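K.L.:
Everything below, folded, please.
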Amino acid sequence: MRRKNLTIKEKNLILDEKENQPKNVLDLSFEFNVSKWTINRTLKQKKPLQEAFTNGQGKITRLQKNTDLIEFDSKVKAWIMSCASKGIPISATMIIEYTKQISNGTKGSWGWFLCFKKRINLKLGSTSCERLSINLKIVENWRNFQIPTIMINWQHEFIYNCDETALFWRQTPVKTYFISKTEHIGDKLFHERITILFCVNRNGDKLAPLVISRSAKPRCFYSNCLKDLDLKYVSQINSWMNREIFYDWVSDLHSTLVQQNKKILLLLDNFRGHNIQQQDFPLITFKFLPAGTTSLTQPLDGGIIKSFKSKYLSLFMKNIIENIDANHISDVVKKINILNALNWVDQSWKNISSETITNCWCHFKYFDSYNTNESHVNSDNDEVPELLSALNQLNLNCCSYDDLLDQNNFDFVNFFYD
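P.N.:
From the prediction side, this is the model:
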């Protein structure tokens, strides 16, 4: 039989199949294309193989037999995890310097680091969100008490969330893949930025985005050039959202609600540009999210904006590839104008599916825990049944959300019938 070196991950698969799907040694040897002696050795090393796989060593083929090396790796790994729990960005140089300190200079070369990466399955990536600075008790209170109140008083189609995001509309990525020992140089970066206001509802519907740029009439604009785009374009000297622009946007939204004869709840963050005269818009109930918690409470931050930017980047890169014959990347990027960007913004936003939007709402616990027909039921959340029980004690005779609707009790169900 041809020699084959199994990885620790594959050996753990053998152990799982032997335990969960009782097979004899001969069957396993044929399935994994190894000798029966290899299967027997694997079965005898069950505990160390499982420990190695748990420690992230699934891609290597041999167990570490050097106990001193295993102990040293565990010490460095514990330090890395400690730094990660404190939000400290860790570079290869930091790991090497720490290794030199604790080993008195006997370890800590780049060659050691490359082997160490493989042994503990160390990955390089970017830090995500600002979770360490968030008060989780506030988030828990919002999810356990505020969200059930919102979901019991409002139908999905009347619950909206709006948020702004910045988009560097013609900036190329900084990181690149390159062939080893070859030069990988960069070109000029373009830092033009626009601000986009998005708004979605719990039902998965999208409103036309509001795009804020610096120029009121860019040179690339022509008569009715935005006619076929489902977005609104405004200008501001810094491409920022301010109270005047937000007030105008809310006014347009309110006018639409008047025509449709309905009332909505609008969830938004505590950005100072959102501080407007709320009494001017009686059909909109403003509900501000807890300060400093939007990365865990705002649905648009749950993946909707990320999905939009991913789709935009795909369209941007498609344009780059189609014109890659130019001498420099900057020559291609210079030809991209704000009108191109607006077309890509419109196309990217239209390509966001309703399923993506509803999943992001559910990811942050905006679902009816009392509705057993819904696929996102959270059986651990008992606040809503307790609230309904309290309502029954007030002699409202309502044991479910549908009962509340039937009684047309607008103190608890704030929406207008068409």
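
K.L.:
hey, let's count contacts and neighbours off CA atoms from now on
P.N.:
Noted.

K.L.:
Pull out the buried positions in stretch 319-331.
P.N.:
Residues of stretch 319-331 classed as buried by neighbour count (16 or more other C-alpha atoms under 10 Å): Ile320, Ile329, Ser330.

K.L.:
Could you find the closest non-adjacent residue to the first one?
P.N.:
Taking C-alpha to C-alpha, 6 or more residues apart in numbering as the measure, Ile320 lies nearest to Val332, with 6.6 Å between them; neighbours along the chain are not counted.

K.L.:
Which helix or which strand is home to the one you found?
P.N.:
helix 329-334 (DSSP states H and E).

K.L.:
got a list of contacts for that helix?
P.N.:
Arg170, Asp187, Lys188, Leu189, Ile320, Asn323, Ile324, Ala326 (C-alpha atoms under 8 Å, 6 or more residues apart in numbering).

K.L.:
one more to put side by side:
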Amino acid sequence: VFVTLTCAFRYGREDLDVLGLSFRKDLYISTFQAFPPLPDEKKPLSRLQERLLKKLGEQAYPFYFMIPQNLPCSVTLQPGPEDTGKACGVDFEIRAFCAKAVDEKIHKRNSVRLVIRKVQYAPEKPVRQYADICLFSTAQYKCPVAQTEADLVRVHLQCERVSPKMQSTKKRTRTAIPANVKREICLFHEQNPKASRDCVIRHVFKGHRLALGRSTISDILKEKEKWLFRLPTDTSTKARTPQQQRLEDALFLWFSEARARAMPVSDEILITKAKSVGERLGVPETFSYSVGWLQRFKQRRKIRFYKRHGRAASEGGAAVTDARRVLKAFLRGYDLNDIYSMGESGLFFRMEPNAALGPVSGKKRNTQRLTVALCVNALGTDKRKPLVVWECKRPHCFERDFDPNRVCCWRWNENARMTALLFEEWLQEFDRSMRVRNRHVVLLLHSTPAHKNTAEQLTNVSLRFLPPDTTSAIQPLDAGIIRNFRALYRRQQLQHYVRCVDAGKPQDVNIKEALYLVRDSWQQVSAATISNCWRHCDILPTHPEPAAPGSEEANTTAEVIRSISEILTRLPGTAGVTPDSILRADEDAPISETLADDGFVELARHCAPDSASETQDEDDRAPPRPATAREARRGLESALAYAEQNPDLFGIGEIDCIRGLIKKTAAVGHQNARQTTLCEYFRQ
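P.N.:
Below is the predicted model of the structure:
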């Protein structure tokens, strides 16, 4: 049986103990072995001990402690109303426990505790008393605890209420973090992905003198996509969601189209239009279309009013010449890699070859259309992923696991046409990708209602709108890039129809197959074709270098047209159909439209069906059964055997790719395999 005396200094609440740090310091510890008694430690019994031994009997064993004089007295700070547990101060505790050794881990049921107090007595003579308190190191800091005056003849007692201000006991103060600081944190983390939270905290404190915690940094990085879209000049500390989001979306669509038509719009016109749109959207009557709401709407959409001066340039050749001169001067400060152009094209993706000349044998022409937006730089080294707009979100052919965004930028609305909201979303993503690469680029655009976006929202992309009646001459995409893309798509589509005829299947292309054809066609557009189209427009300050004499431009429009002519001869029912008629079928496909009031409301509601079918003809077709790992492995093994038997057609790299796919499917099948029971075996 051992007995210990402990003098401890507690300078924090028990519930503040974190990360193994205890707000308690043991000032003195003394241990005494009570049983079996040691002969060396026997001392004369005190009067109290003698009386206790008479009462308790021979099974009682006395123990002794000598408290050093330099230990502080028992001091307890008055706890606050919200404090729990032991109070701060100095306390003495005696603990008796049973153990084989002093350093053995003690169970609570084998020990007993007793708290005692050491009281300081102030003598009549003047004397200075000290208390040695060690906080975080072995150094001792002496400070006077009590002092008597010479003229006092009696003990002077005074109660003092002490309220220590410690960092751990302070109430947490909220720090308002501006949006541009959060954006800088996200950019720093993207540029230094391996940086720790402490490194990010030091970076913010060095630049903005803001002391942030690790949890705050983690919360900001969780919403990285949100803060990266904010402007560097945005110092707002609150990002509130508008009360009527659909109303503001519809109003912004109407404002974009009105600005594209050069219509004057004032605050009164905006409020009147907002009330009209709000009635169709079912906005509550209690909603106030106040001037304050209008100002916040303009701030969120970065709308500002300005005075108009003069008129547009005159039409004809003079306008084209003037536009080329202005563009050359504007683009002189940009590298050719940083000059981009974007354009849209309508595409009748399911059009059959005999439908290009009109109805045949009573069959109606298939006019299902999607909108494809293409974007590329002047050298053709950066072809952005195609933006495809379709009329529903999840067609039946997508099934459950297909993600269209892996193939293209997938967007949808009821009319399958480009709108200001879709363009704004794509433009913000394009600006973010340039910001991550630390590039400042310029984007050439048509002057259409869907493209009318506010340039103040962008940080690394400058918009340049081409004059209205000059795009056919100075827009590189209209100069031959889009035509080459359409020709490549039609060639792949016709090749697909040939395979369907050979397999005895109907000639048809669903939207899922069309997405792959769009991606493959855009990848086949050569950089030489793109450079030639930019050179033909004559808008660059320096022309791209021409191709080397030994290298030839691949997949030219003329070559593709000849391939289409050969394919048409292998398809039945295509007599009289020319490649030119097939390529011109998409020229009149609308890509954007002038919306009426109801059109803005419907687009704001996003009322396109999520699971609508592509056509009524496809509703009767059952979805294909998902392929199993075993079926996939057998098909790949057949493909591997065919590739090995035809070394002239397949290289060793392609064979290795097939072998890798076989290994991956075998691993998936092994993971999904399960052991069957004997009953299941005999049932088979």
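
K.L.:
List the TM-score for the superposed pair.
P.N.:
Scored by TM-score structural alignment, normalised by the length of the first structure, the superposition of the two chains gives a TM-score of 0.51; 231 aligned residues with a C-alpha RMSD of 2.6 Å.

K.L.:
returning to what we had before: number of residues surrounding the residue nearest to Ile320 of the first structure?
P.N.:
Counted with other C-alpha atoms under 10 Å, the neighbours of Val332 of the first structure add up to 17.

K.L.:
okay but Ala291 of the first structure is in contact with Asn270, surely?
P.N.:
Yes - with contact defined as C-alpha atoms under 8 Å, Ala291 of the first structure reaches Asn270; the gap is 6.3 Å.

K.L.:
what sits against the residue most central in space within the first structure?
P.N.:
Taking C-alpha atoms, centre = their mean, the centroid of the first structure lies closest to Gly303, which sits 3.9 Å from it. Residues in contact with Gly303 of the first structure (C-alpha under 8 Å, 6+ apart) are Cys360.

K.L.:
Swap in 10 Å and give it another go.
P.N.:
Neighbouring residues of Gly303 of the first structure by C-alpha atoms under 10 Å, 6 or more residues apart in numbering: Ser295, Lys309, Thr356, Ile357, Asn359, Cys360, Trp361, His363.

K.L.:
Which single one of the buried residues of stretch 319-331 of the first structure is nearest to Leu342 of the first structure?
P.N.:
Ile320 (16.4 Å; C-alpha to C-alpha).

K.L.:
Please say which position in the second structure the closest one maps to.
P.N.:
In the second structure, Ile320 of the first structure lines up with Tyr497, judged by TM-score structural alignment.

K.L.:
Over to Ala166 of the first structure?
P.N.:
So Ala166 of the first structure corresponds to Gly346, using TM-score structural alignment.

K.L.:
mind checking the SS state of that match?
P.N.:
Three-state call for Gly346 of the second structure (DSSP: H, G, I helix; E, B strand; the rest coil): strand.

K.L.:
isn't it right up against Val372?
P.N.:
Yes - counting by C-alpha atoms under 10 Å, Gly346 of the second structure does reach Val372; the two are 6.3 Å apart.

K.L.:
Helices along the stretch 201-350 of the first structure, start to end?
P.N.:
Ranges of helices within the stretch 201-350 of the first structure are 243-260, 294-297, 304-322, 329-334, 338-350, based on DSSP state H, counting those that start in this stretch.

K.L.:
Centre of the chain to the first one, how far?
P.N.:
So that's helix 243-260 of the first structure. 29 Å (C-alpha atoms, centre = their mean, to the nearest Å).

K.L.:
That helix vs the second structure - mean distance after superposition?
P.N.:
Helix 243-260 of the first structure, aligned to the second structure and superposed, deviates on average by 0.7 Å (mean C-alpha distance after the TM-score superposition for the first structure).

K.L.:
What span of the second structure is that helix aligned with?
P.N.:
Going by TM-score structural alignment: helix 243-260 of the first structure matches residues 420-437.

K.L.:
and the matching stretch, which residues are buried?
P.N.:
Buried residues in stretch 420-437 of the second structure, defined by neighbour count with 16+ other C-alpha under 10 Å: Ala420, Leu421, Leu422, Phe423, Glu424, Leu427, Gln428, Asp431, Arg432, Met434, Arg435.

K.L.:
and if you look at stretch 456-474 of the second structure?
P.N.:
Residues of stretch 456-474 of the second structure classed as buried under the neighbour-count rule (16+ other C-alpha under 10 Å) are 457-461, 463-464, 466-467, 469-471, 473-474.

K.L.:
can I get the residues you listed in a markdown table with distance to Ser638 of the second structure?
P.N.:
Output for these, formatted as a markdown table (distance: C-alpha to C-alpha, whole Å):
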| residue | distance to Ser638 of the second structure |
| --- | --- |
| Gln457 | 54 |
| Leu458 | 52 |
| Thr459 | 52 |
| Asn460 | 50 |
| Val461 | 50 |
| Leu463 | 52 |
| Arg464 | 53 |
| Leu466 | 54 |
| Pro467 | 57 |
| Asp469 | 56 |
| Thr470 | 55 |
| Thr471 | 51 |
| Ala473 | 52 |
| Ile474 | 51 |
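
K.L.:
Of those residues, just say which sits nearest to Gly599 of the second structure.
P.N.:
When these are compared for distance to Gly599 of the second structure (C-alpha to C-alpha), Gln457 wins out at 25.4 Å.

K.L.:
Please enumerate the strands of the first structure.
P.N.:
159-168, 193-201, 210-213, 232-235, 264-268, 284-288 (DSSP state E).

K.L.:
export those to a markdown table and tack on distance to Trp112 of the first structure?
P.N.:
Converted to a markdown table, the strands of the first structure look like this (distance: least, C-alpha to C-alpha, whole Å):
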| stretch | distance to Trp112 of the first structure |
| --- | --- |
| strand 159-168 | 39 |
| strand 193-201 | 43 |
| strand 210-213 | 50 |
| strand 232-235 | 54 |
| strand 264-268 | 49 |
| strand 284-288 | 51 |
